[in-house]
Structures are given as structure tokens and as C-alpha cells.
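K.L.:
Build me a model from this:
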Amino acid sequence: MQRIIILGSTGSIGTQALDVIKANPTRFEVVGLSAGSNRELLAEQAAEYNVDDTAVGAAEAEQLVRDVDADVVLNGITGSVGLGPTLAALTAGRTLALANKESLIVGGDLVKALAAPGQIVPVDSEHSAIAQALRSGTADEVRRLVLTASGGPFRGRSRAEMANVTPREALAHPTWDMGLVITTNSATLVNKGLEIIEAHLLFDVPYDRIDVVVHPQSLIHSMVEFIDGSTIAQASPPNMRLPISLGLDWPNRVAAVGVPIDWTTPHTWTFEPLDDTAFPAVELAKQVGRARGTYPAVFNASNEQAVLAFHAGRIGYLDIVDTVQRVVEAHETQGELTLDSLAEAERWARASADTIIDAIGH
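P.N.:
This is a model prediction of the structure:
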């Protein structure tokens, strides 16, 4: 029996995790729940799953992780506020099922220094796919990681053709139903850039050996290329319950969490190179990742500000990544990486982004 704490239990990842747990009551037990602000749904969940220990907000979630005995902490919090709970889970020796990619990306070396080998299990579909594929060989046999991207709603468009896209168009993702920031990040491919940094930190593969390929059907979730020329891919219909279930009991699989591909019907899967001119966020993210320190935090925070400004009608779509690039280029990491230096870097990045956004005056 795996004892599970779910952080962000009222969000998409959290509610799907509870579905998996409900279907497997002899395998999983919920011992703690936290929500960002939805107290009503949190109370309903606590009653349904007979959970005494709950928390609201990131600070309370961090304390919950410290106080409650558990085997696995599923961090489904949105944004870099999830860093504190991530560090708490690692310090407490829990297995960390990580859906909150921002905490690893922003925390970088702080997170890596605390994590024991195998303690972090990725829940992002791309990184779960890579983790599954990596079981086919040793670390020395890995030649390249290949993350797949749907291409978002603007796949195939040139930069000029995206100049006047609207917030509504940016939220029309062809595959996944997600929140405002992450859906917009999928349109700009900022999300794929963040995933490259996450892949580097999770699997210790250099940035020049991590690639992105556009796969519109979203059935292959990522691939690992080995030194003998073999490529191992993980394929399944889009369904987050599969990587969530693996996160709850890695490396063991949970029966019937997803429906397999129907091989009795015809399929056509296509792959396209990424257009770095139209979608510069991926290469920018690699530069940020190589710079380390507080640069990933600045990248993430300035992007969040720019996305919100875009949806508020203050800047255009192309201004999002342009703003992030200008903030990153103006940044200089100061001193040792600490929670305080990360918080200061994020404050500086948001203020800098706001100054640029105000000057654009869209």
C-alpha cells in the first residue's frame, strides 16, 4: 500500500490522480491533500477519501509534507511556488512524483543537491515517456533524447503569420485541455523549452543532445535514441492518468488507467522539424539552461508576466517571447543560488517584464 500526499488536489493533475487512487483502493491510500485556494472542493475530497490532513496554499502544503507520514508526494502545484514543497518532500525522503516542473527548473542545483538517485519520478507525459524508454539501456548507451511537441495551434505558421493571433486562438490547443498559462506556453513552445531544461536536470543529458520534433498526432510522447542507432519510443493515446499512475508507484504499472492504441484501424503518424525562427523559445530555453543559476527562474517569471499581459490585451502574441528574451539578456546572476536569491530574481524579472510591457503599450 502506497501512502500518497497530493499537492494541488483540486487541479487537473490532482483530480486525475484521485481517480486513479479511487480505482485502486487496495494499492493506494491518500493521507494528505492540499489546494491552492478551492477550499470547498478540498473539503469534499477530504471527506470522500477519509483524509484528516489538508492544507491551503504553498506554505501550508510545505508543512503538510513535513508533518504527514507518506511514501509518495505528488506535486501538482502550478508555478514556482511549488519549490518549497518539492524541497520539503526531498528532505523528508519521500518519493517525489513531480508534475510541478517549475520547481525543478527554477530550483535547479538546489533540487538536484537534495535528490537521491531515483527519488524524483517525472509526471509530465514527455519525461515519463523518456523514463520508460531509458529502461531499455544504460546511461552510457544513450545518444540523444527526443521530446515530441504537438506544435500547438500555430504549427506551420511563419512568425509573420502569427503577428495578429488572439488570446482565444492561443488557447485552442489541439490535444490537451490545460490552464491559461500552460496552454499559452504550449502555443509559444515556451513549455517545450521548459521541458528541455527539466529533461537535462532529470536525466543528466547535455543540452546539445536533447532535441524537439513536432508530432501533431501526440501519440508518441517522447523517444530515446541509443548509440547503436536504435530509437525507443513510448506511445499511447493522450491520457495523463498513465504517467500519473507511474508516478504513484514507479516503476510498477497500474492496470486499466488508459485505453491502448487501436491497432485494427489505420494510423498515420508524422514528424516535422521545429521551426526555430517562428518558435525561438526552445533555443532561448537551452541558453537559459546552460547559464544555470537564477536564469531559469528569470525565464519562467518573465514569461508568466508576459502571458498575463497578452491575455489582458496589453501586448501582442509575438511580444511574449520577445519580452522574455529582453529580460533574460539584461539579467546577471548574483552570488550563490539560494531560496532568497531565487525569490529576488523572480521579483526583478517580473518588474523588468512589466517595464518592457508598459513601454510596448499595445
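K.L.:
okay, CA-based contacts and neighbour counts for the rest of this
P.N.:
OK.
K.L.:
for the protein, what's the longest helix?
P.N.:
If you go by DSSP state H, the chain has its longest helix at helix 339-360.
K.L.:
what about that helix, distance to the chain center?
P.N.:
Mean-position distance between helix 339-360 and its chain equals 21 Å (CA atoms, centre = their mean, to the nearest Å).
K.L.:
who's in contact with that helix?
P.N.:
106-107, 294, 297-299, 301-302, 305-306, 309, 314-315, 323-324, 327, 334-335 (CA atoms under 8 Å, 6 or more residues apart in numbering).
K.L.:
which residues of the protein fall in strands?
P.N.:
2-7, 28-35, 54-56, 72-75, 95-98, 120-122, 142-149, 210-214, 220-226, 231-235, 272-273 (DSSP state E).
K.L.:
Show me which parts of stretch 179-193 are buried, residue by residue.
P.N.:
Neighbour-count burial for stretch 179-193 flags 181-193 (criterion: 16 or more other CA atoms under 10 Å).
K.L.:
Any idea how far apart the tips of that stretch sit?
P.N.:
End-to-end distance of stretch 179-193 (CA to CA, to the nearest Å): 18 Å.
K.L.:
Touching it from outside, list them.
P.N.:
Contacts of stretch 179-193 (CA under 8 Å, 6+ apart): 149, 151-154, 170-171, 173, 177, 212, 279, 281-286, 304, 307-308, 321.
K.L.:
Please list only the buried members of these.
P.N.:
149, 151-154, 170-171, 173, 212, 279, 281-286, 304, 307-308, 321.
K.L.:
Next, the structure of the following sequence, for comparison with the previous one:
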Amino acid sequence: MIDPDKVSRLTASDAGSEASSSSDPQRVTVLGSTGSIGRQTLEVLRLFPERFTVSALTCGSNVDLLVQQAREFQPSCVAVGNPAYVESCREQLAGTGIRVLAGPEGVCEGASQPADVVMAAILGFAGLEPVLAAIETGARIALANKETMVVAGDLVNRALDASGSTMIPVDSEHSAIFQCLAGETFGSVEEVILTASGGPFRQRPKHSFDQITKEEALDHPNWDMGAKITIDSATLMNKGLEVIEARWLFDLSPEEIRVLVHPQSIVHSMVAFSDGSIKAELGVPDMKVPIQYALTYPDRWPAPYERLDWTATASLDFEMPDTDRFPCLRLAYDALRQGGTAPAVLNAANEVAVELFLNEQIPFTLIPELIEEAMQNVAGPGVDSLDALKEVDAEARRVTKELTQPTAD
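P.N.:
Have a look, this model is predicted:
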């Protein structure tokens, strides 16, 4: 059951509410500004030039785009995670007065810059340490990196408690749940219902899964996302990661989190209450809506995003997910119930397997097989520090890669 003291981490403090309503511009840091969520965040900021300023921007290696963004938004600093691209960035920004920070340490320093809101949009495990650095500043965290809570939910929640920082989920599903919980009381929630589009292979026969190509898997029917999350949607691992994220965001048991396939992606998620009523948040598939909500909470600002056309919405369909064809969802529930380091291993193995698939080194069907084997070989009791989590993550990646190597005769 949802504990209101724990969910309070997800609600804006009085200071955060005043900042949202104040006439002073809010300072925003965007971690992963060159990725899909980062770019869309900047699109939102462009709509409100009088109400936002940019404190810092970070990227992995796409320095050409980062430089364009920096020249437009004039942050005090930028950070490049891959040291090999730092000098190019420095040369292009010479004379602008914008500091260029280098490597993972530089990204964490960028995350620590004074800001009112930090958009956490760095993909994968790499996003965890910058999020922890941002939390220490007391800024509001707009969390678009689900892996942060998957691998270190307890660690992150303790950091939020210690710093007084607050967190608003950006994933459309968790944003929907957050909105449905507004004004509700402790003990009233029966379960939360995460919706999934079902991905591009919802109706594809299982016997043909070994013939799935990268191009087919990247062709999502509803959402425009980055490559990794699009593959996760195709395997339903994205929904599995969201189940684990929901456990830590909303203090739920696995039994209180249900997944339903909803092909239209109009209902973003639902909350069922003890009196039998259900709240749902609906809208067209557009990540800029939950992004803006996380930036402006508790206010809603008028914006020109597409409205839902009820005359064109002929039906809203729901069905149970097929974990036989999509075992990644089952594996995520297994990891959540197992606890300890199992979710961290699940995430690391999935990141490696998806990369191998995108590089056309393994077939689509091998993704869940590698994850399950890694969980059987690596997962153990929980860890209590970032360094220990890094060791588990590295070991899970090593084992997953070794599983794809041919054995000696």
C-alpha cells in the first residue's frame, strides 16, 4: 500500500511550488540534452523563454548538437561524458564564456550546478550517479531515467530524504499515476495499472520472432523514442522496468502493479481505488506533455500540443500481456520479487543484450535468454552503496557478454 510519507518525495515542497508560480525564471539543467527526451525538453523551454533559463547541459558524445544547444540557451557550463570529444567541444565554444566539463566526473559536476529543476534524461545505468549528484543540491528532479530507480530505488529514496529534494516522474505512465494520485489519501489505493502499447510485434506469431530485424523492432507504432527504449518497448522490457520503477516511486508491492496492453496509447495509466473507482490520465502520445508537467508542477501552463480528437478515437482496447511471447516482462517481475541486486543485473544484462541486437550480433529472441542467464549467474543480496552497485553492474555486463562468446572445444 502507498505510504504517504514515502510518496511525499514525489510532491513539490513549498519552495518548489513558489518557484513554479514565481515571476522569476526557473533555472533548468538538462542531463542528456542531445537525446530524445533532452531535445524535447528544450522544445518545451523554447515555448516559455521568459520563464526558464538553462543552467547546464550534458551529453555523451554528440558535441555538435550540444554546441548548437549551448549557443542558443547560453548555460553557464556544458559537460561531455566521453572524454574523446571534449577538445572538439572546447574549440567550438571558445570565446563564449561557457565552461566545458569533461568525462563522467564533469557530468556529475554539471548535475550539481545551481538549478531549480534537473531533467534527468541520461540513458541507462550511466544516469544514476548524475541523478544522485543533483539530488544532493536539493533541486527538484524531473526523472526520465527509469533505470535510476530500477537499479537503486532504495538508495535514491534515502538520498531524497536526506537532501529534502523532490522528484517528479517524466515517464508518461508514472506521470499519469502521479496525476491520478493527486488529492488521494493513504490507504485508498488498491492497485496501479500501467498501460503498454504492445510494441510492433503485439500480433506477430512467436514462431517468426527469430526473423525479426533491427529495422522492424525500431518501427514503433505510436511513440517516437530513442533506439534503446524502442527495442525495450518491442520486448516489453520497457514495461518491466516501469513496474520496478513504480515499486520505488509509489511504495508498492509487485501484486499492486498490473500491466495491461492498450494498443492506442491514449490511456497512459490508471489507479484503482478501494471503493471500486478508477482514475485514468488520457492524451495523445506526446512526451512533451509529461515533460512540461514535471517542469511546471503544481501548475499547468497553456501549451500548443495536439489535443485528443474524440471523434477519431473509435475504441480503447485492453488486453493482458503475453509473457510467453514477451518473457522480458516476466523477468522484470521475477527480479522485483527476488529483490537484492536482481533488478540491477536485469538492467545491465538488458542494456548489453539490446546493444548486441542493435549491432546485429544476436537475434531478437536471444535478448531475454541472455537476461535470464545473467540473473541466474550474478544476482545476489542487496548492496548499500553506489560503488557496490557499480561492481554488480560491471559483473553483470561481463557475464552477459561472455554468454554470447563461442566456447572452446
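K.L.:
Contact partners for the residue in structure 2 that residue 42 of structure 1 lines up against?
P.N.:
With TM-score structural alignment defining the correspondence, residue 42 of structure 1 maps onto residue 66 in structure 2. If a contact means CA under 8 Å, 6+ apart, then residue 66 of structure 2 has 33, 34, 57, 58, 59, 78 as its contacts.
K.L.:
what does the second one align to in structure 1?
P.N.:
Alignment of residue 34 of structure 2 against structure 1 is given by TM-score structural alignment, with residue 10 as its counterpart.
K.L.:
Next, find the distance separating residue 205 of structure 1 from residue 143 of structure 1.
P.N.:
9 Å.
K.L.:
Number of residues surrounding the residue in structure 2 that residue 129 of structure 1 lines up against?
P.N.:
Here residue 129 of structure 1 is matched to residue 176 in structure 2, going by TM-score structural alignment. The number of residues packed near residue 176 of structure 2 is 24, by other CA atoms under 10 Å.
K.L.:
cool, and residue 119 of structure 1?
P.N.:
17.
K.L.:
Would you mind confirming that it makes contact with residue 89?
P.N.:
No. Using CA atoms under 8 Å, residue 119 of structure 1 makes no contact with residue 89, being 9.7 Å away.
K.L.:
what is in contact with the two at once?
P.N.:
Overlap of the contact sets of residue 119 of structure 1 and residue 89 (by CA under 8 Å, 6+ apart) consists of 95, 96.
K.L.:
For the stretch 201-350 of structure 1, just list every one of the helices.
P.N.:
Using DSSP state H, counting those that start in this stretch, the helices of the stretch 201-350 of structure 1 run over 241-248, 281-291, 295-311, 318-330, 339-360.
K.L.:
Of these, which is nearest residue 165 of structure 1?
P.N.:
helix 318-330 (8.8 Å; CA to CA).
K.L.:
In structure 2, what stretch matches the closest one?
P.N.:
Helix 318-330 of structure 1 maps onto residues 365-377 of structure 2, going by TM-score structural alignment.
K.L.:
Any idea how many residues pack against the equivalent of residue 306 of structure 2 over in structure 1?
P.N.:
Taking TM-score structural alignment, the alignment pairs residue 306 of structure 2 with residue 259 from structure 1. The tally of other residues near residue 259 of structure 1 (other CA under 10 Å) stands at 11.
K.L.:
Can you tell me the closest non-neighbouring residue to residue 259 of structure 1?
P.N.:
Distances taken as CA to CA, 6 or more residues apart in numbering place residue 237 nearest to residue 259 of structure 1, at 7.1 Å, with adjacent residues excluded.
K.L.:
which one in structure 2 is aligned with that neighbour?
P.N.:
In structure 2, residue 237 of structure 1 lands on residue 284 (TM-score structural alignment).
K.L.:
How about the contacts made by its match?
P.N.:
Contacts of residue 284 of structure 2 (CA under 8 Å, 6+ apart): 265, 266, 306, 307, 308.
K.L.:
measure the third one to residue 283 of structure 2 for me?
P.N.:
Here residue 306 of structure 2 is placed at a distance of 9 Å from residue 283 of structure 2 (CA to CA).
K.L.:
same check, this time on the last one
P.N.:
To residue 283 of structure 2, residue 308 of structure 2 is 6 Å away according to CA to CA.
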